[in-house]
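Visitor: Predicted model follows, preceded by the sequence.
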Amino acid sequence: MSSSGSSSKIPPVVANYTAKGERGKLGDIDCYFTGKKGSKRGTFVNYDAFRYHPNVFQICDILGSLGHYVVAPDLFRGEPLTMEDLGNPVAMGKFMQNSGSWNTSKPNYVQGIEHLRNSGATSVGVIGFCWGGKVALTSLQELDGIVGGAIIHPARVTSDDFAKINAPLLALPYNDVDLEMFKKGYEELGTRPFDAKCRLESFVDVVYGFCGPRGDWSDPAIAKRVNDAIQLEAAFFDDLMPN
């Protein structure tokens, strides 16, 4: 994969981060905006199943410093899942049928991507973490004009998803079972015209959610792998988005 060199400009992530972007609204939904409005590179970020978090804001800010205009909507409108919900089948079922469903998220994707384009973006990509990885992957199946998607420690992805996507994919699976499933899925992508732009990298050596709220970025080993992930994202989108 070629790169215009953004990855060499990436600062190391830090713990106890103070976000540099701005809060605002698109319609009735709160959003985090960062980067240069008017940039040709627009990026829509879908956080994980828990909440807005400084770790996610920091990744957004780094992408903004690399020339992306980034929007990250609060898809749960201030009511994210909790760790206790993960062990509650009723709560998880309700989540997946309502706020965690693609049907609920799709209007916000359409709205956010339209905002990026109206702000000057000629190329729009999507990034999703954990549960958000599944939703971002679905956007590559159902929405036109997205140049590519990066999914970080994705959850709930199935082998059927790969045959349906219509744009290049960067995937960073976090466990051996998912890695093997992704390897088979990428064989399916080998038949697609954008196969050469796709990338699959293993992150099975770190904890689930290491790029989101679960990641302890004061741990140098975790922080290094977060920077590895950001470098892969930057190079992936460099290859898809002209300056």
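Guide: Looks like it arrived, so ask away.

Visitor: For the rest of this, base every contact and every neighbour count on C-alpha atoms.
Guide: OK.

Visitor: can you count the residues close to the nearest residue to Tyr52 once chain neighbours are set aside?
Guide: Using CA to CA, 6 or more residues apart in numbering and skipping the chain neighbours, the partner closest in space to Tyr52 is Asp74 (7.0 Å). In terms of burial, Asp74 registers 20 neighbours under the definition other CA atoms under 10 Å.

Visitor: can you tell me which residues contact Asp74?
Guide: When contacts are counted by CA atoms under 8 Å, 6 or more residues apart in numbering, Asp74 is found next to 29-32, 51-52.

Visitor: just Asn108 next, same as before
Guide: Asn108 makes contact with 73, 75, according to CA under 8 Å, 6+ apart.

Visitor: Just say helix, strand or coil for it.
Guide: On the three-state scheme (DSSP: H, G, I helix; E, B strand; the rest coil), Asn108 is labelled helix.

Visitor: Put this next to the previous one:
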Amino acid sequence: MAHTQSAACCNTPAVISKGYKEKGDYITVDATYADTTGPSSASQGILVIYDIFGFFPQTRQGADILAHSDKEHQYQIFMPDFFDGKPADISWYPPDTEEKGKKLGEFFQTAAAPPKTIERVKKVMNELQSKNPNVKSWGVLGYCWGGKIVNLVSQAGTPFKAAASCHPAMVDPKDAPNITIPILSIPSKDEDKSAMDQYEAALKVPNKVEWYHDQIHGFMAARSDLEDDKVKAAYEKAYQTVLGWFHQHL
């Protein structure tokens, strides 16, 4: 594993803390906008499921890191807009007032309802597989809420070969026995340790859990303060871990 991680991560670019400009293009998938990045010749693809705040420079930079850093295993990355231009407002988090809590709760029950998203993932993947026959194996990566979706779409009949879940929301040990592909979890200090430990113990597939006890929920995505050197270092290291995981399992 040490060799594959080294091979995967030796070309990781310097992370830009402010004013990041994404490298990708824009396409339509399942009648919604999607970011895509990475060489069209790549034979491996990764579906990225963002957090409830939608497209953010930190998340887009992460997609570019995954697409371009591993010279041995390059990836086409696809990040659809599952919220159709209406993500949650980042000012609602943390939900430290009754109003914020109400708005977040409503969002999770409507736009971000997991059953609705699972069906959407199926449609998105059917279209992506049809339009990209050169992609022979697919991975899936999710942040926060997207991490929950990853757990639910990594079960029997999944189109994915490997999965990664970054600071996953709504961790449920009952999801673990149903997962059928190798899965990486990167929890932060804000995740429930008891639930995460029970979840890890119940997994029946190759897995890895790498804690970031000094980082907040969202440090690899929309809530990442990349102007903070410690956060930036953690962000870089965590993306290297994700790269190593997909390098090994895709």
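Guide: Looks like it arrived, so ask away. Worth saying up front: this structure is predicted, and the values here are computed from it rather than measured.

Visitor: Could you find the counterpart of the residue nearest to Tyr52 of structure 1 in structure 2?
Guide: Using TM-score structural alignment to pair residues, one finds that Asp74 of structure 1 aligns to Asp81 in structure 2.

Visitor: how about the helices of structure 2, start to end?
Guide: 2-9, 57-68, 98-109, 114-131, 145-153, 193-202, 229-249 (DSSP state H).

Visitor: Same list (those helices) but as JSON lines, adding distance to Ala176 of structure 2.
Guide: Putting the helices of structure 2 into JSON lines (distance: least, CA to CA, whole Å) gives the following:
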{"stretch": "helix 2-9", "distance to Ala176 of structure 2": "25"}
{"stretch": "helix 57-68", "distance to Ala176 of structure 2": "25"}
{"stretch": "helix 98-109", "distance to Ala176 of structure 2": "21"}
{"stretch": "helix 114-131", "distance to Ala176 of structure 2": "16"}
{"stretch": "helix 145-153", "distance to Ala176 of structure 2": "8"}
{"stretch": "helix 193-202", "distance to Ala176 of structure 2": "6"}
{"stretch": "helix 229-249", "distance to Ala176 of structure 2": "18"}
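
Visitor: So which of those helices is nearest Asp214 of structure 2?
Guide: Of all the helices of structure 2, the one in closest proximity to Asp214 of structure 2, counting by CA to CA, is helix 229-249 (8.8 Å).

Visitor: and that closest one, how far from structure 1 on average?
Guide: The superposed helix 229-249 of structure 2 is, by mean CA distance after the TM-score superposition for structure 1, a mean 0.7 Å from where its aligned residues fall in structure 1.

Visitor: Could you tell me where that helix falls in structure 1?
Guide: Residue correspondence for helix 229-249 of structure 2 in structure 1, counting by TM-score structural alignment: residues 220-240.

Visitor: what residues does the matching stretch touch?
Guide: Applying CA under 8 Å, 6+ apart, the external contacts of stretch 220-240 of structure 1 come out as 1-7, 10, 12-14, 59, 63, 66, 123, 125, 147-148, 150, 152, 170, 172, 197, 199, 203, 206, 210-211, 215-217.

Visitor: Generate a ChimeraX selection restricted to the buried entries among those.
Guide: Buried members of those, defined by 16 or more other CA atoms under 10 Å, are picked up in ChimeraX with:
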select :6,7,10,13,59,63,66,123,125,147,148,150,152,170,172,197,199,203,206,210,211,215,216,217
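
Visitor: Just to be careful, could you list which of the contacts of stretch 220-240 of structure 1 are in strands?
Guide: With strands defined by DSSP state E, the entries of these inside them are 123, 125, 147-148, 150, 152, 170, 172, 199.
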